[in-house]
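> just a sequence and a predicted model for now, questions to come.
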Amino acid sequence: MQLMSEERVTSLDPVFGPMGIEAGKAIWSDTALTMREKAILLITADLCVPELGLPFELHVGMALGAARMPVEHLRELLRHIAPDAGMNIVAMGFAKLTGIIAEQGLPSSSVTPARERGAQDGEQAGEQVYDDATLAELHQFDPQFADDVDRISRALWHRPGLSRRERCLATFAVNVVGGTLGAPFAAHVALCRDAGLTKTELHAALRALAEFSIPKAWQALIALHELWPQRRATPTNGES
């Protein structure tokens, strides 16, 4: 398949350029995840590295083009990952995204200030996102922090624009690229499973995220294997 502005990548270096194009084609040609889902993974990872130059521009271009993501859905992605990826870098991401969409003559947002005020006031806060055990453990360490995690997740995870599955993939990407493979990763893998994501699909996500660091994707693959319930062998000869 043809990637966005392949010549910009190949012109960087005669060896690296083709290597980068090959990696990109492998990601975008993988059918285990949708084009939207892969765009979500890559743009999230860009913010976490952080990298707001050529890769971010190309990934946003693929999201708007091949994945047919509306601008508002891209903005919603940045809102969703802001608490996990970091408010400061996401603010820079919004600035960069605004410039990209202005160059393409697209509207910057379809959300009215009144609707956003309602969300900020908590009117659209939804049901609990993290399970009781996760929040209880956090509460033992710091009750206010646990309350903040619960409040922020309720406000963000039920907003329109992204599916629960897409939000899980974005959060998964934050963990992998950030190397956060302890309790937060375990909680987010559980959310992925609850959203219907399979181990095969998460493996595809890791292959895409390996573009940002093979060692980090490698470690995450091992952590995922340890967290994922293993299928029990079929009993034979009367064994149980």
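Happy to help now that I have it. Numbering: from 1, shown residues only.
> switch to C-alpha atoms for all contacts and neighbour counts from now on
Will do.
> mind listing the helices for the chain?
Taking DSSP state H as the test, the helices found in the chain are 6-10, 16-29, 35-48, 54-64, 71-85, 87-103, 113-120, 132-141, 143-156, 164-178, 183-194, 199-209, 214-227.
> could you dump the ones you listed into JSON lines and include distance to residue 126 and mean neighbour count?
Converted to JSON lines, those look like this (distance: least, CA to CA, whole Å; neighbours: other CA atoms under 10 Å):
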{"stretch": "helix 6-10", "distance to residue 126": "42", "mean neighbour count": "15"}
{"stretch": "helix 16-29", "distance to residue 126": "33", "mean neighbour count": "16"}
{"stretch": "helix 35-48", "distance to residue 126": "22", "mean neighbour count": "24"}
{"stretch": "helix 54-64", "distance to residue 126": "28", "mean neighbour count": "20"}
{"stretch": "helix 71-85", "distance to residue 126": "14", "mean neighbour count": "19"}
{"stretch": "helix 87-103", "distance to residue 126": "22", "mean neighbour count": "16"}
{"stretch": "helix 113-120", "distance to residue 126": "11", "mean neighbour count": "12"}
{"stretch": "helix 132-141", "distance to residue 126": "15", "mean neighbour count": "13"}
{"stretch": "helix 143-156", "distance to residue 126": "5", "mean neighbour count": "16"}
{"stretch": "helix 164-178", "distance to residue 126": "12", "mean neighbour count": "24"}
{"stretch": "helix 183-194", "distance to residue 126": "15", "mean neighbour count": "18"}
{"stretch": "helix 199-209", "distance to residue 126": "26", "mean neighbour count": "20"}
{"stretch": "helix 214-227", "distance to residue 126": "27", "mean neighbour count": "16"}
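> and the comparison structure, right after this:
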Amino acid sequence: MTAITPPSGADVATLDAMFAQMAVATARHADELSGLTDREKVLLRLTADVCAQALGHPFELHLRTGLKQGVTTADIRALLRLISYDSGYHTASAAFDRLAELETTLGLPHPDTGELPAELLTSGPDAPPTPLPDPVRTTLAQLDPHFLDYFDLQSRMRTPTGPGTLTVRERAFATMSIDIHYQTLGDTFRIHTQRALGAGATIDNVRDVLRFNAQIGATRVWQAWKAFHVHAAEAGWDLG
């Protein structure tokens, strides 16, 4: 096993002891949730780091936690490729740069990454079919045909049968978290929540995604809860 070097940067307790207490209590409260796996919790924290560009101590801490729990840097790379769709390629690029730096610092192997088939990189009328659901494509076409073509391309490059190591449930939870962070709580939040439910997640699992994300911003999650209940009423989700 590769020896892991001590964390870089100052320990939070040395910066402000009271804040460190607050942070530990908050993380403990979130980690007590039983509806998410330890792996999913790591992926959600890293997703929040990328969205906020908190790529210093928080990203390193969450990476180290993930390594201890069996999450690999290949898994994290798959996460970054997935969320670049919604977080933006510029934020994902910065996270890839930080990840590569930490791989070197921690003495971790740099995973080999395959390439997508060329046909998945094409766009326009001759491109392969997209996995986007027809109702979503109809909505996007009404907004702008070029934007629809962009979504088709992005979805094609992220087909669940393509490169990557994340489950559909993990992918759905990550994209739900992006919606919470960026407050895109309309159509996309509903679609991503429905995708999680379709992948076998229960309503309580979905609730735990919202509960867990309170640590990235309680007021943002407050708004997400309101949107969740509206979507549930409209979609007929059984809230128990």
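Received it, and whenever you're ready, just let me know what you need. None of the values given here were measured: they were computed from a predicted structure.
> picking that back up, distance to residue 233 of structure 1 for the helices of structure 1 - can I get that in JSON lines?
Formatted as JSON lines, the helices of structure 1 follow (distance: least, CA to CA, whole Å):
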{"stretch": "helix 6-10", "distance to residue 233 of structure 1": "47"}
{"stretch": "helix 16-29", "distance to residue 233 of structure 1": "33"}
{"stretch": "helix 35-48", "distance to residue 233 of structure 1": "33"}
{"stretch": "helix 54-64", "distance to residue 233 of structure 1": "42"}
{"stretch": "helix 71-85", "distance to residue 233 of structure 1": "38"}
{"stretch": "helix 87-103", "distance to residue 233 of structure 1": "45"}
{"stretch": "helix 113-120", "distance to residue 233 of structure 1": "48"}
{"stretch": "helix 132-141", "distance to residue 233 of structure 1": "29"}
{"stretch": "helix 143-156", "distance to residue 233 of structure 1": "37"}
{"stretch": "helix 164-178", "distance to residue 233 of structure 1": "29"}
{"stretch": "helix 183-194", "distance to residue 233 of structure 1": "21"}
{"stretch": "helix 199-209", "distance to residue 233 of structure 1": "18"}
{"stretch": "helix 214-227", "distance to residue 233 of structure 1": "17"}
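> residue 66 of structure 1: how many residues sit nearby?
14 (other CA atoms under 10 Å).
> do residue 179 of structure 1 as well
Residue 179 of structure 1 - counted by other CA under 10 Å - has 15 other residues nearby.
> please name the nearest non-neighbouring residue to it.
With CA to CA, 6 or more residues apart in numbering as the criterion, residue 179 of structure 1 has its nearest non-adjacent residue at 6.3 Å, and that residue is residue 216.
> what's the match for residue 15 of structure 1 in structure 2?
Superposed on structure 2 with TM-score structural alignment, residue 15 of structure 1 falls opposite residue 18.
> do the same with residue 36 of structure 1
In structure 2, residue 36 of structure 1 lands on residue 39 (TM-score structural alignment).
> hang on, its match packs against residue 72?
No - between residue 39 of structure 2 and residue 72 there is no contact under CA atoms under 8 Å: 10.1 Å.
> list residues touching both of the two?
residue 66 (CA atoms under 8 Å, 6 or more residues apart in numbering).
> residues touching the match of residue 36 of structure 1, list them.
Residue 39 of structure 2 is in contact with 66, 69-71, counting by CA under 8 Å, 6+ apart.
> please tell me how far it sits from residue 82 of structure 2.
For residue 39 of structure 2, the distance to residue 82 of structure 2 equals 16 Å [CA to CA, to the nearest Å].
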